[in-house]
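Chemist: got a structure for you, letters missing:
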């Protein structure tokens, strides 16, 4: 198996980013003092916000603490967990739901001690229907009983109903937000959709932060992170202002020639 570079806590365990993931792990453990939040869904508002990278690195940090951990790839449409850990996606959630293999027969080992994965399986024609089935609930309950932590990677909330469906089966949800890639209103709508589904949002992971850029924006606060994040709309406006200023400067320079 060849782990991708995005699994930073495995490749560079002493890096600042790895330390940030360990801080996230600590906050998850604080939220689980009663041991009632073992099955945790990791999702985002839209594509390319880093949810799969987050779930993989968080799972590794938990496994490094001696916890028995499994990642379930609940993104049956655009799965990535198998790629991160160097496995094929075949023989996973879809096959378990279709009774082609048992849950334990589909568990795949990783190079990381104490960490297993259950890949997505083949892409079905009806992902939402499969994920909302009683069989899916039973499978997750079985997995929950066998591991200290179960992390589910799901599709983005705004894209399809899958994440909202799975959020109702999870003990808690962590929302990944990428600065400059997602609008504040979309994040609010995502949180509202999760709340309407009865999901318990543990907190948010804010990534893609430019710590040197504090000219405009807003602050996020959640149980898992406090940091500065610039709204993507505001970021675009600022770029336009800079472009206009640069063009004005060029015109002024031309006029002085």
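Modeler: Arrived safely, thanks for sending. Predicted model, so just to flag it, every value in this text is computed and none were measured.
Chemist: Only C-alpha atoms from now on, for both contacts and neighbour counts.
Modeler: Will do.
Chemist: Isn't residue 187 up against residue 49?
Modeler: No - between residue 187 and residue 49 there is no contact under CA atoms under 8 Å: 11.7 Å.
Chemist: what touches both of these two?
Modeler: Between them, residue 187 and residue 49 share the neighbouring residues residue 177, with contact defined by CA atoms under 8 Å, 6 or more residues apart in numbering.
Chemist: so where does the residue nearest to residue 228 when sequence neighbours are not counted fall, helix or strand?
Modeler: In space, and not counting its chain neighbours, residue 228 is closest to residue 219: 4.7 Å by CA to CA, 6 or more residues apart in numbering. In this structure, residue 219 sits in strand 218-222 according to DSSP states H and E.
Chemist: Give me the buried positions along that strand.
Modeler: In terms of neighbour count (16 or more other CA atoms under 10 Å), strand 218-222 has no buried residues at all.
Chemist: ok, structure two:
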């Protein structure tokens, strides 16, 4: 055997505990990293969620004054049924909208205004119908015009057809009385959209709508127009440019704010005056941060005690 120069300096000791992993330190780092990642993810999701959830977001995201929030009608009750019930939550909500409208001009509620939205089924027709109803109950003489000549609906509420109405006048007919019908149960007069024209926008480009509004204001205190939605159509901007103001219906949890901004831009290009927005189909339980009110007061009635 050969001779080597290796010698033992210290005998090896058996470790009493592992050198890694350091469980406590790793747990603390993981906890902090998880909290940071969760916060970033929550913020990202919040930014990605473009739906209008709370009434406060109407002004913050859209830059529009909030005229009021309207609860969603549930069950088998139709909006018209709710409007006929003077103690309904829907009536209370639209009375608040009417009150706010009274502060928008120096003469109170605008004498001529249209109600529109970004897309169909956001509650614009219900809003137009409700405001015509509440103004009538405030002893105002009101006429509701169905301005949607592509998809009319007001005539159905009156149980009549739309053989005669707005499109007849826009096409040159001057007799107004024969184009209207009475909404007896709600107390005001209405005008249907009339026969559906080949191109509704062409009828609206002339001055006939302006003439109609001027003539109606000689007999009525308010002219309310149920306008078509803005996106994809030229009709709404044309109508908006001929009335005193626009009330914009925004569906809660139903429409992206970027789409609404695009639609508002189209109205602005037509020099339309948007008075404010009504947040429709609002559900307080679905609002962000637990929005702090609901419509449960309702003259002492609660659904769970009905």
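Modeler: Now that the structure is in, tell me what you want to look at. Everything numeric here is computed off the predicted structure, so don't read it as measured data.
Chemist: looking at it, the residue nearest to residue 228 of structure 1 is touching residue 206, isn't it?
Modeler: No - in this structure, residue 219 of structure 1 sits apart from residue 206 without contact. The criterion is CA under 8 Å, and the distance is 10.3 Å.
Chemist: Identify the contacts common to the two.
Modeler: Any residue near both residue 219 of structure 1 and residue 206 by CA under 8 Å, 6+ apart counts here, and that gives 227, 229.
Chemist: In structure 2, what sits opposite residue 77 of structure 1 in the alignment?
Modeler: Taking TM-score structural alignment as the alignment basis, one finds that residue 77 of structure 1 is matched in structure 2 by residue 150.
Chemist: mind listing what its match touches?
Modeler: With contact set as CA under 8 Å, 6+ apart, residue 150 of structure 2 has these partners: 196-197, 200, 228.
Chemist: any idea how far the aligned partner of residue 272 of structure 2 in structure 1 is from residue 124 of structure 1?
Modeler: The criterion is TM-score structural alignment: under it, residue 272 of structure 2 has residue 199 as its aligned partner in structure 1. Here the distance between residue 199 of structure 1 and residue 124 of structure 1 works out to 25 Å (CA to CA, to the nearest Å).
Chemist: neighbour count winner among the two?
Modeler: When residue 199 of structure 1 and residue 124 are compared on other CA atoms under 10 Å, the one with more neighbours turns out to be residue 199, at 22 against 14.
Chemist: so that one touches residue 173, yeah?
Modeler: Yes - with contact defined as CA under 8 Å, residue 199 of structure 1 counts as touching residue 173 (6.9 Å).
Chemist: Now residue 249 of structure 1: which helix or strand?
Modeler: In this assignment (DSSP H and E), residue 249 of structure 1 forms part of helix 232-255.
Chemist: whereabouts in structure 2 does that helix align?
Modeler: Counting by TM-score structural alignment, helix 232-255 of structure 1 pairs with no residue of structure 2.
Chemist: List the buried residues for that helix?
Modeler: Along helix 232-255 of structure 1, these residues count as buried under the neighbour rule (16+ other CA under 10 Å): 232, 235.
Chemist: how big is the angle separating that helix from strand 218-222?
Modeler: Regarding helix 232-255 of structure 1 and strand 218-222, their directions subtend 160 degrees when assessed with axes from the mean of the first three to the mean of the last three CA atoms, to 10 degrees.
Chemist: now the helix or strand hosting residue 26 of structure 2: how far from the chain's centre is it?
Modeler: Mapping residue 26 of structure 2 onto the secondary structure by DSSP H and E places it in helix 23-48. In terms of CA atoms, centre = their mean, to the nearest Å, the centre of helix 23-48 of structure 2 is found 35 Å from the chain centre.
Chemist: so after that helix, what's the next helix or strand?
Modeler: Assignment by DSSP H and E places the next element after helix 23-48 of structure 2 at helix 56-62.
Chemist: Give the aligned range of the very next helix or strand once past that following helix in structure 1.
Modeler: With elements assigned by DSSP H and E, the helix or strand that comes after helix 56-62 of structure 2 is strand 66-71. When structure 1 is aligned by TM-score structural alignment, strand 66-71 of structure 2 has no counterpart there.
Chemist: Ok, stretch 31-44 of structure 2 next?
Modeler: The aligned range for stretch 31-44 of structure 2 in structure 1 is empty, by TM-score structural alignment.
Chemist: Also stretch 222-233 of structure 2?
Modeler: Using TM-score structural alignment, stretch 222-233 of structure 2 corresponds to residues 149-160 of structure 1.
Chemist: ends of that stretch, how far apart?
Modeler: 25 Å.
Chemist: likewise stretch 78-92 of structure 1?
Modeler: Start-to-end, stretch 78-92 of structure 1 (CA to CA) is 14 Å.
Chemist: Give me the buried positions along that stretch.
Modeler: Judged by neighbour count using 16+ other CA under 10 Å, the buried positions of stretch 78-92 of structure 1 are 79-82, 84-85, 87, 89-92.
Chemist: Repeat that for stretch 251-262 of structure 2.
Modeler: By 16+ other CA under 10 Å, the buried positions in stretch 251-262 of structure 2 come out as 251-257, 260.
Chemist: helix or strand for the residue nearest the centre of structure 2, which one?
Modeler: With distances taken as CA atoms, centre = their mean, structure 2 has residue 250 as the residue nearest its mean C-alpha position (1.3 Å). With secondary structure defined by DSSP H and E, residue 250 of structure 2 is part of strand 245-251.
Chemist: Structure 1: matching residues for that strand?
Modeler: Following TM-score structural alignment, the partner segment of strand 245-251 of structure 2 in structure 1 covers residues 172-178.
Chemist: And the matching stretch against structure 2, how far off on average?
Modeler: Relative to structure 2, and after both are superposed, stretch 172-178 of structure 1 has an average distance of 0.3 Å to its aligned residues, where the measure is mean CA distance after the TM-score superposition for structure 1.
Chemist: quick one: contacts for the counterpart of residue 124 of structure 2 in structure 1?
Modeler: Superposed on structure 1 with TM-score structural alignment, residue 124 of structure 2 falls opposite residue 51. Each residue near residue 51 of structure 1 by CA under 8 Å, 6+ apart is listed here: 42-44, 153, 176.
Chemist: distance of residue 278 of structure 2 from residue 261 of structure 2?
Modeler: Going from residue 278 of structure 2 to residue 261 of structure 2 by CA to CA gives 15 Å.
Chemist: ok, now residue 77 of structure 2?
Modeler: Counting by CA to CA - residue 77 of structure 2 and residue 261 of structure 2 are separated by 32 Å.
Chemist: how about residue 117 of structure 2, what does it touch?
Modeler: The contact partners of residue 117 of structure 2, taken as CA under 8 Å, 6+ apart, are 123-124, 228-230, 248-250.
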